[in-house]
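Visitor: Coordinates only, no sequence provided:
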């Protein structure tokens, strides 16, 4: 007869009282010692909204504590992030409505808002990464991520615009491009354009599993796209019911030349994050989107939850699901919290 210990199944433990799992929870040092998941400032990307003007810092009503910054004040904010060792910022423009057109020309204007902001950041704070969104919705008078004609979002025509936008971003000094449009074939087009124009070191973090979600509302307020959107984005963003399709999209984008992938939103799609981690294994990031931020911030402001604990717990969930990192509006706040414990 074999030894009882040798016959244990992988997750079987000795019966009580031989097994007392609370022994490993009884002190702070022990809990820290056996912690399975590590979360640090190195895991964070800070999304930042940029607006025109000088000395402008506008709070976004649906995202209390999040602001639009003019470029001069954005430099101060990014410098704070760099001093906290946050690895990268992701810039999003609040575009003047007068610049929004059906052809989305402002998206690939080399002197548009985010291109100017990128140049300023890379000149003043060269050691922090800058990520720029590749999508047309901030510049589209129809509010969509693609070119619209007769009510249809045109996939292939949009690809030409995205290619020009990606090259403009790369020329401005972006370190990472984040195609968030969900058009078919856009990663291959962008990667080929980067290679052919000597931007082979620019990375692509593809928004591969971007779902048609109710959690984007405050973001659309932040970039001024809410009133412009006609219809919905269900013909190109993923159905929230579909898990297998999300994995297929991740695999497709990696095959086309993406270096990293993203799941968006984050917390409602932790199962997708985990599947990407276990089934594909490529670097996977989650975007804790504006609606997720607003829920935590709003509940905390009303005294219904502990803000710091809720922030930490929510970020740990992404790491536990296998994410390499998180785009979160709480990045600077969490980094300052972490500083307090060092």
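Guide: On my side now, so go ahead. Keep in mind the model is a prediction, meaning the values are calculated, not measured. Numbers count the residues shown, from 1 in each chain.
Visitor: Going by C-alpha atoms from here, please, whenever you check contacts or count neighbours.
Guide: Fine.
Visitor: continuing past the helix or strand hosting residue 167, what's the next helix or strand?
Guide: Assigned by DSSP states H and E, residue 167 belongs to helix 155-172. Counting by DSSP H and E, the next helix or strand C-terminal to helix 155-172 is strand 176-179.
Visitor: which residues touch that following strand?
Guide: Applying Cα atoms under 8 Å, 6 or more residues apart in numbering, the contact partners of strand 176-179 are 129-135, 166, 169-170, 186-187, 202-207.
Visitor: From these, which land in strands?
Guide: Mapping the contacts of strand 176-179 onto strands (DSSP state E) picks out 129-134, 203-207.
Visitor: Can you show me the helices along the stretch 51-200 of the chain?
Guide: 71-83, 113-124, 155-172, 186-196 (DSSP state H, counting those that start in this stretch).
Visitor: Columns neighbour count on top of the ones in strands among the contacts of strand 176-179, output as CSV?
Guide: Below are the ones in strands among the contacts of strand 176-179 laid out as CSV (neighbours: other Cα atoms under 10 Å):
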residue, neighbour count
129, 20
130, 25
131, 27
132, 27
133, 24
134, 29
203, 20
204, 26
205, 25
206, 31
207, 29
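Visitor: Please dump those into CSV; it should also carry distance to residue 315 for every row.
Guide: Listed next are the ones in strands among the contacts of strand 176-179 as CSV, based on distance: Cα to Cα, whole Å:
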residue, distance to residue 315
129, 21
130, 21
131, 20
132, 22
133, 22
134, 25
203, 24
204, 23
205, 19
206, 21
207, 19
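Visitor: Just flag the most distant two among those.
Guide: Within the ones in strands among the contacts of strand 176-179, 129 and 207 form the most distant pair, 17.7 Å apart (Cα to Cα).
Visitor: Comparison target below:
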């Protein structure tokens, strides 16, 4: 290949554009480097760890964070996969897809406030259910700002399921996916069996980063946690934010260590996510001629249709 040939020029142009992109990203991260160095230095100071451990808010805050994070992640993934499995490629799926930009543009804080208007002790839904359940006020676990962060997890699951559906929309837009579903349906295989054995093994590796993004956001969310999460103590992300906002340098260092703890928790949960995906891909059933019927419970259908109705509202 001669120097100056069109192929050589195109190769150098691609390398130049890649270097330019890396350089621009590096400029964005340059102001963050001193803070990361300081956080890394504070991470190895035993007095900061001791202060976090001795704080009575740390353990309940971590527990509420783990409950809300795992609940939101599991529900968001379940809602996304269930809606895609039940609605794609029908007209209902196209109706959801048309409204996804509006649902994604809704601010998280505004969604949390609307969720609170429904599920707060004086909210519309709570007042409608109270006469049927014969209670004066909803129990703590069924209201907003519950001590375990369950209401925060449910709200995050609904909001983040729209993001996962947007990613799923782009993956299912590939022509061969629809062709494979059509061929398998013509051979008598049911929808769930097709998804478990054909579709999910193809799209699951491409969904790993979106799943990780939902996990990271649920773990570190502050605005929705201030509205829907527990308050005494708050979630661990809110606690870290309060420490970082404190004028005391000791508290700020404590908040930096707490942020790194959240990063470690994210890495651990991400490793578990990767392990679950690895096990699923190696245990997926192949087609062996056995046709299996769909197994969708009434509760799962109710959840699917509720979120679907919210998307169309």
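Guide: That came in fine, so what should we check first? This structure is a prediction, so every number in the text was calculated from the model and none was measured.
Visitor: Please state their TM-score.
Guide: Once superposed, the chains reach a TM-score of 0.22 (TM-score structural alignment, normalised by the length of the second structure), with 122 aligned residues with a Cα RMSD of 6.7 Å.
Visitor: returning to that earlier point: buried residues in the helix holding residue 167 of the first structure, which are they?
Guide: 155, 158-159, 161-170, 172 (16 or more other Cα atoms under 10 Å).
Visitor: picking up where we left off before, for the helices of the stretch 51-200 of the first structure, which one sits closest to residue 297 of the first structure?
Guide: When these are compared (using Cα to Cα), the closest one is helix 71-83, at 19.8 Å.
Visitor: How many residues are close by residue 123 of the first structure?
Guide: 11 (other Cα atoms under 10 Å).
Visitor: Can you say which helix or strand has residue 305 of the second structure in it?
Guide: According to DSSP H and E, residue 305 of the second structure maps onto helix 298-312.
Visitor: same check, this time on residue 193 of the second structure
Guide: Going by DSSP H and E, residue 193 of the second structure is in helix 191-194.
Visitor: and that helix, what other elements does it pack with?
Guide: In this structure, helix 191-194 of the second structure packs against helix 58-87, helix 175-186, with contacts taken as 3 or more Cα pairs under 8 Å, 6 or more residues apart in numbering; DSSP states H and E.
Visitor: One more pass at 7 Å, please.
Guide: Packing partners of helix 191-194 of the second structure (3 or more Cα pairs under 7 Å, 6 or more residues apart in numbering; DSSP states H and E): none among the helices and strands.
Visitor: Next SSE downstream of that helix?
Guide: Following helix 191-194 of the second structure in sequence, per DSSP H and E, is helix 200-203.
Visitor: And the next helix or strand past that following helix?
Guide: helix 208-220.
Visitor: Check which residues of that next one are buried.
Guide: Neighbour count says helix 208-220 of the second structure has 211-216, 218-220 buried, by 16+ other Cα under 10 Å.
Visitor: Same question for stretch 264-273 of the second structure.
Guide: Result for stretch 264-273 of the second structure [16+ other Cα under 10 Å]: buried residues 265-266, 269-270.
Visitor: and what of stretch 331-342 of the first structure?
Guide: 331-332, 334-335.
Visitor: With stretch 27-43 of the second structure instead?
Guide: 39, 42-43.
Visitor: Identify the residues contacting that stretch?
Guide: 253, 256-257 (Cα atoms under 7 Å, 6 or more residues apart in numbering).
Visitor: at 6 Å what do you get?
Guide: 256-257 (Cα atoms under 6 Å, 6 or more residues apart in numbering).
Visitor: Give me the distance between residue 131 of the second structure and residue 33 of the second structure.
Guide: According to Cα to Cα, to the nearest Å, residue 131 of the second structure stands 56 Å off from residue 33 of the second structure.
Visitor: neighbours around residue 93 of the second structure, how many?
Guide: Neighbours around residue 93 of the second structure, by other Cα under 10 Å: 17.
Visitor: wait, isn't it in contact with residue 85?
Guide: No. Using Cα atoms under 6 Å, residue 93 of the second structure makes no contact with residue 85, being 9.8 Å away.
Visitor: Pull up the overlap in contacts between those two.
Guide: Taking Cα under 6 Å, 6+ apart as the criterion, residue 93 of the second structure and residue 85 do not both touch any residue.
Visitor: that older thread, of the buried residues of helix 155-172 of the first structure, just say which sits nearest to residue 48 of the first structure.
Guide: For the buried residues of helix 155-172 of the first structure, the nearest to residue 48 of the first structure is residue 169 (16.0 Å; Cα to Cα).
Visitor: Nearest residue to that closest one in space, please, no chain neighbours.
Guide: Sequence neighbours aside, residue 115 is the residue nearest to residue 169 of the first structure in space, at 6.2 Å (criterion: Cα to Cα, 6 or more residues apart in numbering).
Visitor: Columns distance to residue 175 of the second structure on top of the buried residues of helix 208-220 of the second structure, output as JSON lines?
Guide: Supplementary listing: the buried residues of helix 208-220 of the second structure in JSON lines, determined by distance: Cα to Cα, whole Å:
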{"residue": "211", "distance to residue 175 of the second structure": "23"}
{"residue": "212", "distance to residue 175 of the second structure": "26"}
{"residue": "213", "distance to residue 175 of the second structure": "26"}
{"residue": "214", "distance to residue 175 of the second structure": "27"}
{"residue": "215", "distance to residue 175 of the second structure": "29"}
{"residue": "216", "distance to residue 175 of the second structure": "31"}
{"residue": "218", "distance to residue 175 of the second structure": "33"}
{"residue": "219", "distance to residue 175 of the second structure": "35"}
{"residue": "220", "distance to residue 175 of the second structure": "37"}
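Visitor: ok, so of the residues you listed, who is nearest residue 127 of the second structure?
Guide: Nearest to residue 127 of the second structure among the buried residues of helix 208-220 of the second structure: residue 218, at 28.5 Å, using Cα to Cα.
Visitor: ok, so what distance separates the nearest residue in space to that closest one that is not next to it in sequence from residue 167 of the second structure?
Guide: Spatial nearest neighbour of residue 218 of the second structure, excluding adjacent residues (Cα to Cα, 6+ apart): residue 69 at 5.1 Å. Going from residue 69 of the second structure to residue 167 of the second structure by Cα to Cα gives 20 Å.
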